[in-house]
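Asker: Below is the structure, and that's it, no one-letter string:
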């Protein structure tokens, strides 16, 4: 059976833990060459070492997705190290949920910087290469909060609703322009990652922790979906995936 993952060069943001780490390891096992970015270089170094110990190919670089130059630099690392770029998985994100009445405005703006501006920066970094080669695959992590509203998640949900429109327009424009850039937006429900650690509002944090303890599943499940998207034939795209625990009513 033909594998469309083997040999692909994939940049992954938010790669130091959770969904990003699980995806990096899975894709490397499937023969992809992964380029990992996140703010915590020590964790990236550990993951790269583990991938290489299992005979995979990986490099990493410290990345703050809110800085355009750092997004450009990790794309250049992929080109310099592996000679190309086939896909980007825009996975970096923050979820410091709270009621609007709590007025945690610094957290609002930080979510917009990471969840929205970080995606814009990532796409801006890869588009020149994708357009020139007339191929590329952009995958982004949204959330079920990008499909329905939840109390406490007004700003977070807003950033994730943005992704739904942005990624779909990218797909439509590419199809019209003949640049063959495919997109996939993933909407996870309760996945056991570090997201809850960013919630400073104690009441919101307690509720989220209870929900995730009851329903949460492993980030490997999302990694499987990313691999599925990347393994589709070049003439096919599945542009949206909603994924979560089978027993969670969402």
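Answerer: Nice, I can see it. In this text the structure is predicted, and so the values were computed from the model without any measurement. Residues are numbered from 1 along each chain as shown.
Asker: alpha carbons only for contacts and neighbour counts from here, please
Answerer: Fine.
Asker: Now do the strands in the protein.
Answerer: Per DSSP state E, the chain carries strands over the ranges 9-13, 33-38, 57-62, 87-90, 136-141, 181-188, 240-243.
Asker: Need these in a markdown table (columns: mean neighbour count).
Answerer: Shown next, in a markdown table, are those (neighbours: other C-alpha atoms under 10 Å):
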| stretch | mean neighbour count |
| --- | --- |
| strand 9-13 | 28 |
| strand 33-38 | 27 |
| strand 57-62 | 22 |
| strand 87-90 | 25 |
| strand 136-141 | 24 |
| strand 181-188 | 24 |
| strand 240-243 | 17 |
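Asker: Any chance of JSON lines for those strands, columns distance to residue 218?
Answerer: Listed next are those as JSON lines, based on distance: least, C-alpha to C-alpha, whole Å:
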{"stretch": "strand 9-13", "distance to residue 218": "18"}
{"stretch": "strand 33-38", "distance to residue 218": "20"}
{"stretch": "strand 57-62", "distance to residue 218": "23"}
{"stretch": "strand 87-90", "distance to residue 218": "18"}
{"stretch": "strand 136-141", "distance to residue 218": "15"}
{"stretch": "strand 181-188", "distance to residue 218": "11"}
{"stretch": "strand 240-243", "distance to residue 218": "11"}
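Asker: Identify all contacting residues around stretch 36-53.
Answerer: Stretch 36-53 has contacts (C-alpha atoms under 8 Å, 6 or more residues apart in numbering) with 11-17, 21, 24-25, 28-29, 57-65, 74, 92.
Asker: try it against this one:
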């Protein structure tokens, strides 16, 4: 458990399931005050109640990362309530797998809006607050798909390559704000449950069932990056199942 001086105010997007929910539980158990955001308010309420019941500290707020004003309000309420924002975990993401010739343009745009634009909105919302304090930590959840391209995943990979690139650019621009990009491989989550080509999504689910690591393993990697002492920046963490090619 962290001491009071080590306790951080941590914003987590996409916190209602998967990596976001696991990260909320892990950081809450570590003694940080987690501020949870997602569209599914009922799930956020249950998660926040569970963290508090276990002795942690949690707030929650409905959040749409594709809406800049929603993200600004999410960060602004946290800042007003707690006086600072120490960390944001830009985790919200969607993955609709299909070949490009299927021309599922609405799903392409959704991945761009959530995965990339949502991350940019998170950065835009907290960067002025962190710059004013001269301290802060931005953690962007990318994917091993930021480092390779697979059939049916071209657009998803493109968005995650972009998240990696903007994270590296922000790192190079920053001297007082830490920047980490965490890239998970196959992880147990709801990513393959919605949208995409049914066959492609089913194949991804089958692979995940064989290989996937628990979301808690990724949460541990995020906790590791956040726990580094001031002046130490864990810029990039890639975590995947040992058996993943």
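Answerer: Received it, and whenever you're ready, just let me know what you need. Worth saying up front: this structure is predicted, and the values here are computed from it rather than measured.
Asker: So for residue 98 of structure 1, which of the strands of structure 1 sits nearest?
Answerer: Distance to residue 98 of structure 1, taken as C-alpha to C-alpha, is lowest for strand 181-188 among the strands of structure 1, at 19.4 Å.
Asker: against structure 2, where does that closest one fall?
Answerer: Under TM-score structural alignment, strand 181-188 of structure 1 corresponds to residues 177-184 of structure 2.
Asker: Also stretch 220-230 of structure 1?
Answerer: Alignment note (TM-score structural alignment): stretch 220-230 of structure 1 is matched to residues 216-226 of structure 2.
Asker: Over to stretch 79-95 of structure 1?
Answerer: Residues 79-95 of structure 2 are where stretch 79-95 of structure 1 lands when matched by TM-score structural alignment.
Asker: Relative to residue 120 of structure 1, how far out is residue 231 of structure 1?
Answerer: Distance from residue 231 of structure 1 to residue 120 of structure 1, counting by C-alpha to C-alpha, to the nearest Å: 25 Å.
Asker: Provide a list of residues in contact with the equivalent of residue 236 of structure 2 over in structure 1.
Answerer: Superposed on structure 1 with TM-score structural alignment, residue 236 of structure 2 falls opposite residue 240. Contacts for residue 240 of structure 1 (C-alpha under 8 Å, 6+ apart) come out as 184-187.
Asker: at 10 Å what do you get?
Answerer: By C-alpha atoms under 10 Å, 6 or more residues apart in numbering, residue 240 of structure 1 lies in contact with 139-140, 142, 164, 167-168, 183-187, 229.
Asker: For residue 244 of structure 1, state which of the residues you listed is nearest.
Answerer: Distance to residue 244 of structure 1, by C-alpha to C-alpha, is smallest for residue 187 among the contacts of residue 240 of structure 1, at 8.3 Å.
Asker: Ignoring the adjacent residues along the chain, who's closest to the closest one?
Answerer: residue 143 (4.0 Å; C-alpha to C-alpha, 6 or more residues apart in numbering).
Asker: what number of residues lie near the one you found?
Answerer: When neighbours are counted by other C-alpha atoms under 10 Å, residue 143 of structure 1 registers 25.
Asker: Can you pull up the most central residue in structure 1?
Answerer: residue 91 (1.7 Å; C-alpha atoms, centre = their mean).
Asker: Return the residues in contact with that one.
Answerer: So residue 91 of structure 1 contacts 12-15, 18-20, 23, 37-38, 115, 118-119, 139-142, 186 (C-alpha under 10 Å, 6+ apart).
Asker: Kindly list the longest helix within structure 1.
Answerer: Looking across structure 1 with DSSP state H, the single longest helix is helix 154-177.
Asker: on contacts alone, who are the packing partners of that one?
Answerer: Using 3 or more C-alpha pairs under 10 Å, 6 or more residues apart in numbering; DSSP states H and E, the elements in contact with helix 154-177 of structure 1 are helix 105-111, helix 118-133, strand 136-141, strand 181-188, strand 240-243.
Asker: re the thing from before, now the end-to-end length of the match of stretch 79-95 of structure 1.
Answerer: For stretch 79-95 of structure 2, the end-to-end distance is 31 Å (C-alpha to C-alpha).
Asker: which ones are touching the closest residue to residue 30 of structure 1 other than its chain neighbours?
Answerer: Of all residues not flanking residue 30 of structure 1 in the chain, residue 6 sits nearest, at 5.9 Å (C-alpha to C-alpha, 6+ apart). Residues near residue 6 of structure 1 by C-alpha under 10 Å, 6+ apart: 27-33, 230-231.
Asker: Which one of those residues is nearest to residue 125 of structure 1?
Answerer: Closest approach between the contacts of residue 6 of structure 1 and residue 125 of structure 1, by C-alpha to C-alpha: residue 33, at 18.3 Å.
Asker: I figured that closest one hits residue 60, correct?
Answerer: No: taking contacts as C-alpha atoms under 10 Å, residue 33 of structure 1 lies outside contact range of residue 60: 11.1 Å.
Asker: Now for these two: what residues contact both?
Answerer: 11, 78.
Asker: And the residue sitting furthest away from the middle of structure 1, how far from residue 151 of structure 1?
Answerer: Relative to the centre of structure 1, the most outlying C-alpha is that of residue 101, 29.4 Å out, by C-alpha atoms, centre = their mean. Applying C-alpha to C-alpha, the value for residue 101 of structure 1 to residue 151 of structure 1 is 11 Å.
Asker: same question, residue 1 of structure 1
Answerer: Distance of residue 1 of structure 1 to residue 151 of structure 1, given as C-alpha to C-alpha: 46 Å.
Asker: Who has more neighbours out of the two?
Answerer: Set residue 1 of structure 1 next to residue 151 and count neighbours by other C-alpha under 10 Å: residue 151 wins out with 11 against 3.
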